[in-house]
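Student: Sequence and computational prediction follow.
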Amino acid sequence: MKFLEFLGKRPPAAAPGPAPAPASAATASERGHAAEDLALAHLQAAGLQLVARNYRTPGRGGGEIDLVLRERDRTLVFVEVRNRSHGAFGGAGGSIGATKQRRIIFAAQHYLRRLPAPPPCRFDVVLVQEQEPVQWIKAAFEAQ
């Protein structure tokens, strides 16, 4: 730095903090919502009907279900949508661990308690990954 000052030039000022994201870059929330839209369109094209979206249990420590749909045979389908930009670290499917499954199951149990007679149900996962077709995994895990 002293050498540049000697030459009569000032060093470039350091930016305070990280560089801002470009205006065109979507937020994580926007990317997640877009992935849910894509998953929903995929499932509706297969004949499922939307019942609820982003169902959350009240209070802290609960769970959330991205999509709740109904099959033609009346089976209630709780869907977790996972979105990843690449396949590193297991891709979209690699991010659904035991803790996430427990939270989804907890939210599904909460949802089912509202119904007079719970229908048959299952837990599906839809994987949305850039440059890959949408992948629908039926009965991806079970309530234990």
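Tutor: Right, received. Where do you want to start? Computed from a prediction, not measured in an experiment: that's the story for all the values here.
Student: drop to CA atoms for contacts and neighbour counts, all remaining ones
Tutor: OK.
Student: So which elements touch the longest helix along the chain?
Tutor: Longest helix of the chain, by residue count under DSSP state H: helix 28-45. With contacts taken as 3 or more C-alpha pairs under 8 Å, 6 or more residues apart in numbering; DSSP states H and E, helix 28-45 sits against strand 64-70, strand 76-84, strand 121-129.
Student: Moving C-terminal from the second one, which element do we reach first?
Tutor: The one in question is strand 76-84. Next in sequence after strand 76-84, counting helices and strands by DSSP states H and E, comes helix 98-113.
Student: Mind listing what's buried along that next one?
Tutor: The neighbour-count check on helix 98-113 (16 or more other C-alpha atoms under 10 Å) flags Q101, R102, R103, I104, I105, F106, A107, A108, H110, Y111 as buried.
Student: Look up how far A117 lies from the nearest residue to the first one once chain neighbours are set aside.
Tutor: Put plainly, it is Q101. Once flanking residues are discounted, Q101 sits nearest to F141: 7.7 Å by C-alpha to C-alpha, 6 or more residues apart in numbering. According to C-alpha to C-alpha, to the nearest Å, F141 and A117 sit 22 Å apart.
Student: take a look at this one as well, against the first:
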Amino acid sequence: MNLFNRRRQGYHYESLAEQYLQRQGLTSVARNIHCRGGELDLIMKDGGCWVFIEVKFRAHNRYGSAAEAIDWRKQQRVKRAALYWLHSQGLSAEHCQLRFDVVAIQGDDRHITWLTNTLVEE
């Protein structure tokens, strides 16, 4: 699959995840934030809490589930990107509620699993 199609597929699954989370009561803030050292798929608010969401799709689990694809290294990149984004907004992680979630979309039926507060500390 070429880069254009992969990017379009990524946007599609991020949109599915965003719609799902909105139905759960979260509010959209931003999508596809790129910065040095990382990318944030979705930024949402859950009440007063900033939620940084990694979206992962797997058509099958031959190489592991969608959730298993979010390894420690990927979590650290998301964390760095989130801290950078907060700083760019004039916010401090020490003075904000924040969490890191994963939305895993799996299989032909596009089953959605929402995992909250998933960050593993260093």
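Tutor: Great, that's in hand. Because the structure is predicted, anything quoted here is derived from the model rather than measured.
Student: Need the TM-score from the superposition.
Tutor: The TM-score (TM-score structural alignment, normalised by the length of structure 2) is 0.86; 116 aligned residues with a C-alpha RMSD of 1.8 Å.
Student: on that earlier part again, now, among the buried residues of helix 98-113 of structure 1, which is nearest to A34 of structure 1?
Tutor: Nearest to A34 of structure 1 among the buried residues of helix 98-113 of structure 1, counting by C-alpha to C-alpha, is I104 at 20.3 Å.
Student: Quick check: nearest residue in space to that closest one, chain neighbours excluded?
Tutor: Closest to I104 of structure 1 by C-alpha to C-alpha, 6+ apart is G63, at 5.5 Å.
Student: Aligned to the one you found, what sits in structure 2?
Tutor: With TM-score structural alignment defining the correspondence, G63 of structure 1 maps onto G38 in structure 2.
Student: isn't that match right next to L83, touching?
Tutor: No - using C-alpha atoms under 8 Å, G38 of structure 2 is not in contact with L83; the gap is 10.5 Å.
Student: circling back: what residues are up against the residue nearest to I104 of structure 1?
Tutor: Neighbouring residues of G63 of structure 1 by C-alpha atoms under 8 Å, 6 or more residues apart in numbering: R56, T57, R103, I104, I105, F106, A107.
Student: Distance check, the aligned partner of the third one in structure 2 against I33 of structure 2.
Tutor: In this case it means R103 of structure 1. Matched to structure 2 by TM-score structural alignment, R103 of structure 1 sits across from R77. According to C-alpha to C-alpha, R77 of structure 2 and I33 of structure 2 sit 12 Å apart.
Student: what touches both of these two?
Tutor: Counting by C-alpha under 8 Å, 6+ apart, the shared contacts of R77 of structure 2 and I33 are E39.
Student: give the contact list for L42 of structure 2.
Tutor: With C-alpha under 8 Å, 6+ apart, L42 of structure 2 has these contacts: E14, E18, S28, V29, A30, R31, N32, I33, F52, I53, E54, V55.
Student: among those, which two are most distant?
Tutor: Maximum distance among the contacts of L42 of structure 2 (C-alpha to C-alpha): 15.3 Å, for V29 and V55.
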